[in-house]
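In: Predicted coordinates and the sequence they were generated for:
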Amino acid sequence: MTHRQRRFGAGRSVLTLLAALGTLAGAALVGAAPAGAAPGWTQLAAGVDYEQFDVSAAAGVAHAHVIRVDLGDPRVRVELLYPGAVAARATVSRLATAQGALAGVNGDFFNVSETQHPGVEATGASVGPAIAQGRALKAAVPNGQRFGPALPPGTSTKDVFGVGTDRLARLDALALDGSVKTPEGQLPLRGLNQYALPVGSVGAFTSDWGGASRVRATCGTDRDRAAPCSTDTHEVTVRNGQVVATADTPGSGPIADGTTVLVGREAGAQQLRKLSVGSAVTVRHQLVAASAGTPYRFAIGGYPVLEGGRPLPGLDDTTSAVRTAVGIADGGRRLYLLALDGAPDYRGGLTIAEVADTMRTLGSVDAFNMDGGGSTTMAARKPGAGAVTALNHPSGGAERAVANGIGVFSTT
């Protein structure tokens, strides 16, 4: 875990336990009001429990839905929920149902719109790094290219929440380490399946990207997401260690397994123009953790709000919204997944500082904030049901399609 200067933040939120469900039939389903039973946790499966409660906050009463996950139970695991491609979106319920998850919440912020770049397609790709079942899917976009609220001081788009092959959860940061070896020499690789590449760089796109246009990767700058798209671009397709095609404009469409498309902008484009069909090219890439810990089986982007039991310095304590977060307790063996309710009575939500305090009150030592607002969704499978349905009221009135999420899986 990266270590940052820490201090205690705003005062602890007051948690007022409401009727946590006695059965899942009383859950706060979309289109239904929360129904109550005796306070306490409801077991969804061995090692997986659900509860809902009120939080007294600056903007009024917020209603929280929480799933507690015991990673010490060998029958339970968490994995990345995603639509099978980085540049694609689907609702949490649909993702969890398709992948056989018991429950899930939405995940990272994502490239949701492109109003600043007319004619450019929004990719739906997430901001930060992502690892699914031990395979690196993508790396982080530059800080200035992210969607979502301002990052807290000392954090970056490289920050992740992850679970290692040792089944322990932790906060970390994942940086891309890669290169492109050509007859002209070796080039640094600065992107992997990203919707935005650093200025002057070369990035790689693989079959994990999907079929979305790669033009967005050459728009904006490292500090200004809305800056115009680059007019100096080049693309090279590599298969079996050789260049098989070139183009001046980034293309679109599915990328075959075993094929890598290199996209360059500015200085990166100039380097790629030196390659021609038949040139020998070797592309290497990996995500490297800031901590020297166990390799990750699963990782997802967002940003930390609580480390070592203390809120990070400079957390926003003025802007309230519907939020999603994940907390870590018991040395990484226990998780708390939190999603606020977006029903009109609760839509005031929490500030980021209040999220940190709420996660600490639940018992989290470390906590990580995810995408919120209309994206915030918690979903689970009711006993006997084949599909997963939302437990909270999404603030837009229906589930929003998202880039990824955290899925809870059980063999019981």
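Out: In hand now; what should we look at?
In: from here on, contacts and neighbour counts on C-alpha atoms
Out: Will do.
In: Arg77: neighbouring residues, count only.
Out: Neighbourhood size, Arg77 [other CA atoms under 10 Å]: 20.
In: Could you measure from it over to Gly349?
Out: Distance of Arg77 to Gly349, computed by CA to CA, to the nearest Å: 29 Å.
In: residue farthest from the centroid of the chain?
Out: Largest separation from the mean C-alpha position in the chain: Gly278, at 37.9 Å (CA atoms, centre = their mean).
In: thought that residue was touching Val243?
Out: Yes: counting by CA atoms under 8 Å, Gly278 does reach Val243; the two are 5.1 Å apart.
In: Assumed Gln270 was part of a strand.
Out: No: Gln270: not assigned to a strand; according to DSSP: H, G, I helix; E, B strand; the rest coil it is helix.
In: second one coming, line it up with the first:
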Amino acid sequence: MSRREYRVRAVLTVWLTWLSLIGTGGASWAATQDASAPRLGAAGTVAPGVGYREFSLKGAHGPVLGHLLTVDLRDRRVSVDLLYPGAVGARAKISQLAEKQRAVGGVNGDFFNIAEDQHPGVQATGAPVGPAVAAGRALKAAVPDGQRFGPALPRGATTEDVLAVGTNRVARLDRLSLEGSVRTEEDDDLPLAGFNEYALPVSGVGAYTSAWGAASRLRATCGTDTDRAASCSRTTVELTVRDGRVTSLRNRPGAGPIPRGTVVLVGREQGARDLRRLAVGDRVRVTERLRSQRSGALRCALGGFPILRGGRALDGLDGTTPAVRTAAGLADGGRRLYLLALDGRAAYRSGLTLAELARAMRKIGAVDAFNLDGGGSSTLVTRSAHSAHATVRNHPSHGEERAVANGIGVFVRS
């Protein structure tokens, strides 16, 4: 082979290699050698510090198509907050929430109380499973583990697990537990077991505020801590506190908006018996707060469950059942956020198992990852800063968006 022929062949080899990388959207060489690694499409810019791209992946059950937002929290113009309909017990489409709150991107969030087939006459509230914090304000606490919707939790996870972003602009995996009490004028303290939740622990007392919305509170007294489908309690009470005094008491939880400055207390079993010791006119002080397992004030938080910690998948992740998924991943010490949603079910889009999802998030670059609601809820949207309308980037499972409880919104300050 002549020196000229050698040089031509070398240039041709480099050129073909470059073309192959462009075909995978700039994916790493290692990724092109691994059939299970996401093949990233061309990167685009949604707004400063926010990127979008499509990807494809060969799962164990068939090919998968997905969509990815990359959020750089080191950019001071970029922030993240909760998307939600303005009430805990309500639902809306992610595109509508993004448009209303002026987000440039977002994905759906927590699992939620979607149906109540086991409890005739009881309406689903639409409220999310886990804790929720928006704009630094605690909206709700977590329901008991046995009352949750969604796939089985991996070992060690609970409904108190959250994906959070601190006021320091750093994202993290955390856990939020409820601390609170109902103090009477005799200085008796009743522990508060629930806060704006669609399901209360057995024998517990829960507080409902204006953040709950107009949804019925009856669902809170149905099921048990281990069986969501168990019958509703027959021993219940609802007590209204206005300006620190009991103003009404009834045997059955009600519905309708709760005015600001008013707290509605719902008790079941022993919690109901404890509340019945109070009378109209009695002084009552209700306190509640969400205690974070990690230090640092929170800007926002929402529920789901972790699937990746420190680059390692959690034990007990389902490796057999594929589904359409939504997930969030963290990198760069929490200063980079990945938001992922898969295309909906079709003959060639069977989805990923949770174990596959964890591996995919790691190969994308996440060190920690958090699974969110999937199936018909999976939605990823973007919105140009110059447009009033958000675009749904993935293909939802049923051909259109599902109204959901909340989501993760990305915002850019001009």
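Out: Structure's in. What do you need? From a predicted model like this one, the values you see are computed outputs, not experimental measurements.
In: Residue in structure 2 paired with the residue farthest from the centre of structure 1?
Out: Aligning on TM-score structural alignment places Gly278 of structure 1 opposite Gly281 in structure 2.
In: residue contacts, that match?
Out: Residues near Gly281 of structure 2 by CA atoms under 8 Å, 6 or more residues apart in numbering: Arg245, Val246, Thr247.
In: ok now do the equivalent of the last one over in structure 1, which residues does it touch?
Out: In structure 1, the residue equivalent to Thr247 of structure 2 is Val244, according to TM-score structural alignment. By CA under 8 Å, 6+ apart, Val244 of structure 1 lies in contact with Val236, Thr237, Val238, Val277, Gly278.
In: rerun at 6 Å
Out: The contact partners of Val244 of structure 1, taken as CA atoms under 6 Å, 6 or more residues apart in numbering, are Thr237, Val238, Val277.
In: what do you get for Gly220 of structure 1?
Out: When the contact criterion is CA under 6 Å, 6+ apart, the partners of Gly220 of structure 1 are Ala226, Ala227, Pro228, Cys229.
In: Quick check: the first one touching Thr115?
Out: This points to Ala226 of structure 1. No: Ala226 of structure 1 is beyond contact range of Thr115, at 8.7 Å (criterion: CA atoms under 6 Å).
In: The residue farthest from the centre of structure 1 belongs to a strand?
Out: No: looking at Gly278 of structure 1 with three-state DSSP, it is coil, so not inside a strand.
In: Could you pick out the longest strand of structure 2?
Out: For structure 2, the strand that runs over the most residues, judged by DSSP state E, is strand 171-184.
In: Strands of the stretch 151-300 of structure 2, start to end?
Out: Counting by DSSP state E, counting those that start in this stretch, the stretch 151-300 of structure 2 has these strands, from start to end: 161-166, 171-184, 189-191, 194-195, 205-208, 236-242, 245-250, 262-268, 284-292, 298-303.
In: Of the contacts of Val244 of structure 1 - the most surrounded one?
Out: When neighbours are counted by other CA under 10 Å, Val238 leads the contacts of Val244 of structure 1 with 23 neighbours.
In: For it, give its distance to Ala136 of structure 1.
Out: Going from Val238 of structure 1 to Ala136 of structure 1 by CA to CA gives 19 Å.
In: And Gly253 of structure 1, by the same measure?
Out: 21 Å.
In: The alignment partner in structure 1 of Val64 of structure 2 sits in which helix or strand?
Out: Per TM-score structural alignment, the equivalent position to Val64 of structure 2 in structure 1 is Ala62. Using DSSP states H and E, Ala62 of structure 1 sits within strand 60-70.
In: which residues sit against that strand?
Out: Contacts of strand 60-70 of structure 1 with the rest of the structure, by CA under 6 Å, 6+ apart, involve 47-55, 334-341, 346, 349.
In: go again using 8 Å as the cut-off
Out: For strand 60-70 of structure 1, the surrounding residues in contact (CA under 8 Å, 6+ apart) are 47-56, 76, 333-341, 345-350, 378, 391-392, 408.
In: Ok, stretch 17-36 of structure 2 next?
Out: Stretch 17-36 of structure 2 has contacts (CA under 8 Å, 6+ apart) with Ala37, Pro38, Arg39, Leu40, Gly41, Ala42, Ala43, Leu57, Lys58, Gly59, Ala360, Lys363.
In: what about the helices in structure 1?
Out: 92-99, 267-272, 352-362 (DSSP state H).
In: how close does the counterpart of Asp318 of structure 2 in structure 1 get to Gly397 of structure 1?
Out: Correspondence of Asp318 of structure 2 to structure 1, assessed by TM-score structural alignment: Asp316. Counting by CA to CA, the gap from Asp316 of structure 1 to Gly397 of structure 1 is 26 Å.
In: Those two: who's more crowded?
Out: Legend: neighbour count by other CA under 10 Å for Asp316 of structure 1 and Gly397, higher for Asp316 (18 against 13).
In: doesn't Thr351 make contact with that one?
Out: Yes: the pair formed by Asp316 of structure 1 and Thr351 meets the contact definition of CA under 8 Å, at 6.4 Å.
In: how close does Gly105 of structure 2 sit to Gly146 of structure 2?
Out: Counting by CA to CA, the gap from Gly105 of structure 2 to Gly146 of structure 2 is 33 Å.
In: what about the equivalent of Asn196 of structure 2 over in structure 1, how many residues close to it?
Out: Asn196 of structure 2 maps onto Asn193 of structure 1 when the alignment is built from TM-score structural alignment. Using other CA under 10 Å, Asn193 of structure 1 has 29 neighbouring residues.
In: again, but for the one 3 residues further on
Out: Using other CA under 10 Å as the criterion, Ala196 of structure 1 is surrounded by 28 other residues.
In: I'd guessed it sits against Ala139; true?
Out: No: using CA under 8 Å, Ala196 of structure 1 makes no contact with Ala139, being 10.2 Å away.
In: any idea what Ala47 of structure 2 aligns with in structure 1?
Out: The alignment partner of Ala47 of structure 2 in structure 1, by TM-score structural alignment, is Ala45.
In: Grab the nearest non-local neighbour of its match.
Out: Once flanking residues are discounted, Ala45 of structure 1 sits nearest to Thr412: 6.4 Å by CA to CA, 6 or more residues apart in numbering.
In: Then Arg276 of structure 2?
Out: That would be Val237: by CA to CA, 6+ apart, it lies 7.4 Å from Arg276 of structure 2.
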